[in-house]
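1. heads up, no residue letters with this:
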């Protein structure tokens, strides 16, 4: 069985480590986190491995999974390049969505790759059952991406390949759909709060429509899923909403207008008339009053 070391075993690293341990694909060997206590907690979650307090004390391994912060990866690669077991045949890979495998260049002649699971790892226990079926974007050296494709497929993930030069644009798409969706829910809750609706009630109100909207978009596409006042060209409703948002929360009004302009562009690909689109653009482009 091939061996795996994990550096920075947070939510993502712990999830992958446990799934690969449970499938018997890798023997989890050494785990190194910022603190030994954190590494020991990761080891307990994974159910295998040994927590190490330094890079130097980590054992040799066939694969090295790097899941630390993006800003730390380059310096970490420099430190790892000094290890005597950094040789051809070893695979180093990180899971950053924004950075390409090139940030690991210092680790050659080992094989390098990046593997980004398109998944929210907010809760590792939930991710153990929800990660299968998610896609993983791979790029890097051929031998590494081939082997990692097999490793992720073994835990039920789908594989897509991308070019290193497109990594940032790819990740921006993921951020908009995932992180910005979460931010939109928070903005929605702020608007409901201004209307006197408490958070728990607002979340219950939102759950069915948000989930249904997400399903509609995945099934029908955005053009056929868009509903609401902008899609209908309802200028009076949009005007009233902008004015009320400005009076209670200018930031909400600003977000509403900017998103509204993107919404108009989407609605134009449907039945929205050019006259209505022009009037909406004029309204949404106005500064806060």
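-> The structure has been received and is ready for your questions. As the structure is a prediction and not an experimental result, all values here were calculated from the model.

2. could you use CA atoms for every contact and neighbour count after this?
-> Will do.

3. all helices of the stretch 1-150 of the chain, in order?
-> Remark: helices of the stretch 1-150 of the chain, listed N- to C-terminal, are 11-23, 36-46, 70-80, 124-130, 142-153; assignment by DSSP state H, counting those that start in this stretch.

4. in addition, the following structure is provided for comparison:
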């Protein structure tokens, strides 16, 4: 399959390399930042372009890997009669944004990717959606060669999955930072919390999170909770988070 990568960031880099490794020919890498386009294109043996007008109309796949707010701009500039499949990789953007193209779809990686961090894509589930059965089958087959965990997923399911990923990844990470700040203030190393973080992550691989919930909220230990609240009084924004999560654990226990 011949491919044009539109974007030069995290997902574009990982997916471009994956397509290239599988033997797909990367024709072009597009970025408004020419230096970025050249950097990725050189790795993929592709042509670097920095204007939409110079994008070939001969590719089998046009892979849009830009920030969500930039997808519409790319879509508006691409020729609407492209014969190749036009896809984006956003978790929160509906497939209908691509409806003007005869063939279109979604390849959504359920993972946070950084181009400077090697990440085995074969361990990542990819949500696949296509404009018709043939397109869906082609995208699914292609992505299952990268990750057997690739699966069919409509736009509503994908949005729900993206929200769930924000809770599981982004929100948990900010809680790690709060924990880091709390212990650092007391001259304690964050390393002391790493075993319990790993233990929790390992447990949810085999059990639903509700089944492994522990702590004062799960036990109904109001005395300990009051001590925690008193300690957090000096940081009202953390106090509010603690109270809200305590309420959620208590509600979920019922």
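-> It's in. These figures come from a predicted structure and were not determined experimentally.

5. give me the TM-score for these two chains.
-> Overlay of the two chains. TM-score (TM-score structural alignment, normalised by the length of structure 2): 0.93; 252 aligned residues with a C-alpha RMSD of 1.7 Å.

6. one step back: and the helices of the stretch 1-150 of structure 1: which comes nearest residue 262 of structure 1?
-> Ranking the helices of the stretch 1-150 of structure 1 by proximity to residue 262 of structure 1 (C-alpha to C-alpha) places helix 70-80 first, at 30.0 Å.

7. against structure 2, where does that closest one fall?
-> For helix 70-80 of structure 1, the aligned range in structure 2 is residues 68-78, judged by TM-score structural alignment.

8. show me what contacts residue 180 of structure 2?
-> With contacts defined as C-alpha atoms under 8 Å, 6 or more residues apart in numbering, the neighbours of residue 180 of structure 2 are 189-190.

9. chain center to stretch 49-64 of structure 1: distance?
-> Relative to the centre of its chain, stretch 49-64 of structure 1 is centred 27 Å away, using C-alpha atoms, centre = their mean, to the nearest Å.

10. report the buried residues of that stretch.
-> Taking 16 or more other C-alpha atoms under 10 Å as the neighbour-count basis, stretch 49-64 of structure 1 is seen to contain the buried residues 49-53, 55, 58, 60-64.

11. show me where the stretch 151-254 of structure 2 has strands.
-> In order along the chain, the stretch 151-254 of structure 2 carries the following strands (DSSP state E, counting those that start in this stretch): 151-152.

12. so what corresponds to residue 198 of structure 2 in structure 1?
-> Under the alignment defined by TM-score structural alignment, residue 198 of structure 2 corresponds to residue 211 in structure 1.

13. look up how far residue 228 of structure 1 lies from its match.
-> Distance, residue 211 of structure 1 to residue 228 of structure 1, using C-alpha to C-alpha, to the nearest Å: 16 Å.

14. repeat that for residue 105 of structure 1.
-> 49 Å.

15. more crowded one of the two?
-> The neighbour count for residue 105 of structure 1 versus residue 228, taken as other C-alpha atoms under 10 Å, is higher for residue 105 (17 against 10).

16. now the more buried one, nearest residue through space, not along the chain?
-> The spatially closest residue to residue 105 of structure 1, leaving aside those adjacent along the chain, is residue 112, at 7.3 Å (C-alpha to C-alpha, 6 or more residues apart in numbering).

17. OK, contacts around the equivalent of the one you found over in structure 2?
-> Under the alignment defined by TM-score structural alignment, residue 112 of structure 1 is paired with residue 104 of structure 2. Under the criterion of C-alpha under 8 Å, 6+ apart, the neighbours of residue 104 of structure 2 are 85-87, 95, 98, 130-131, 135.
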